[in-house]
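Novice: give the three-dimensional model of this entry:
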Amino acid sequence: MNVRKITTLVEETLSEGGRPVEPTARVVMVAATIENPWKGQGFVDDLSAGIDAVASDLGALLAPRVMEALDAPLEAYGKAAIVGLDGEIEHGSALIHTLKFGNHFRDAAQASTLLPAVEKRAAAGTVFDIPLKHFTDATIRSHHQSLEVRIADAPHADEIVIALAGAAQGRPQQRLAPLSADQ
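Specialist: Now for the predicted structure:
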């Protein structure tokens, strides 16, 4: 795995709707910009060699950094793969949609739900939103939120940005009834 850079974003919301947020709402994202493991190979029928070579190492690199930057118990999480223009969306999907990657985050957070995800192919500097959901119950609506991210110089055409995000709480000032109230 060839990592060019790691980017960490910490967002703290102190006020929402004209009212203080107490405790402060904290959301973090850690992204690794890596060389696409299938770079220059043309169409690859079986992506398993690249998955085996990279996915677990990426999860092991990113998950503890998210937990450290969050500096609080995690309650919501998500992931993203942004593939440079010379790659395929499937390249990013291959790296994040495997337990070899995601279980590092689930284990670090003592989580049980699937990680919501976004994947896209895009030029460097593209804005993307990482969806977040509750870490043990995806039906808890207070934790459905997203984090907007932009990495100015990534991904290059032959790179992939792989990101994990976590929140210590649901949306600031959330007031929606539980999902069961709609049924």
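
Novice: CA only for contacts and neighbour counts going forward, please
Specialist: Noted.

Novice: shouldn't Phe135 be in contact with Asp107?
Specialist: No: the criterion here is Cα atoms under 8 Å, and Phe135 misses it with Asp107 at 10.9 Å.

Novice: here's the other one to compare against:
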Amino acid sequence: MDVVRILSFIDEARFEAGRRADAPLRKVAVAAVVKNPFAGRPYQEDLSDLIAASTAVGAEIAAIGVSLMGGLPVESYGKGAIVGVAGEQEHGVAMLTTVYGDVLRQAVGGGTAWISSATKVGGMGSAIDIPLAYKDALFVRSHYDAMTVTLHSAPRPDEMAIICCFASRGRLNHRVGGISRDEAEGRDGLR
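Specialist: As a prediction, the model looks like this:
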């Protein structure tokens, strides 16, 4: 699958509600804009070519994402896709299956939790909110977050943007309970 362009974003929060963070919250997103081989075509039952192609795309953007973390650990992750208007949402979903998720897990040194995702059809200038959750246990509420990604120059009608997001910690000033990251067992992906 041809990657047309790579877009990357860094958001580093250091203050929240007038309080300086003990450690900054760095979120990064990397989007690979690719040609959609199914754009403008009638319904296709078999999307396995997209699933297979997600391995190489995922490996490339996950490596970029980890490098943009600047040595900070990846504690949370999420994934998403914006499909150009000549395609369908299912094309983006096919690029985000477990095959893609396993590549993200490998890039960040593991993770047992399900990786949250969002997909949509949109044009150039579309924004998408990529949900984030703790990589080893979904019940760690402090890490429920999102990163808004706006792609000003993509996707064109026959393209898709495949996105990965990583975060270095939970929300600044989190205080709504739940198990902490240190209490998480990480065995079942939930607790």
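
Novice: on that earlier part again, the more surrounded of Phe135 and Asp107 of the first structure?
Specialist: A direct count of neighbours by other Cα atoms under 10 Å for Phe135 of the first structure and Asp107 places Phe135 higher, at 24 against 11.

Novice: number of residues surrounding Ile140 of the first structure?
Specialist: 18.

Novice: and it, how far is that from Leu132 of the first structure?
Specialist: Distance of Ile140 of the first structure to Leu132 of the first structure, given as Cα to Cα, to the nearest Å: 11 Å.

Novice: check Leu70 of the first structure too.
Specialist: Using Cα to Cα, Leu70 of the first structure is found at 14 Å from Leu132 of the first structure.

Novice: mind listing the helices for the first structure?
Specialist: Using DSSP state H, the helices of the first structure run over 48-70, 89-96, 99-109.

Novice: for these, give me a markdown table that also has distance to Val118 of the first structure.
Specialist: A markdown table is the format used below for the helices of the first structure (distance: least, Cα to Cα, whole Å):
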| stretch | distance to Val118 of the first structure |
| --- | --- |
| helix 48-70 | 16 |
| helix 89-96 | 9 |
| helix 99-109 | 14 |
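
Novice: most tightly surrounded among those?
Specialist: With neighbours taken as mean count of other Cα atoms under 10 Å, those reach their highest mean count in helix 89-96, at a mean of 22.

Novice: mean shift between that one and the second structure?
Specialist: By mean Cα distance after the TM-score superposition for the first structure, the fitted helix 89-96 of the first structure averages 0.4 Å away from its aligned residues in the second structure.

Novice: how far away is the spatially most central residue of the first structure from Glu22 of the first structure?
Specialist: The residue lying closest to the centre of the first structure (Cα atoms, centre = their mean) is Lys79, at 2.2 Å. According to Cα to Cα, Lys79 of the first structure stands 26 Å off from Glu22 of the first structure.
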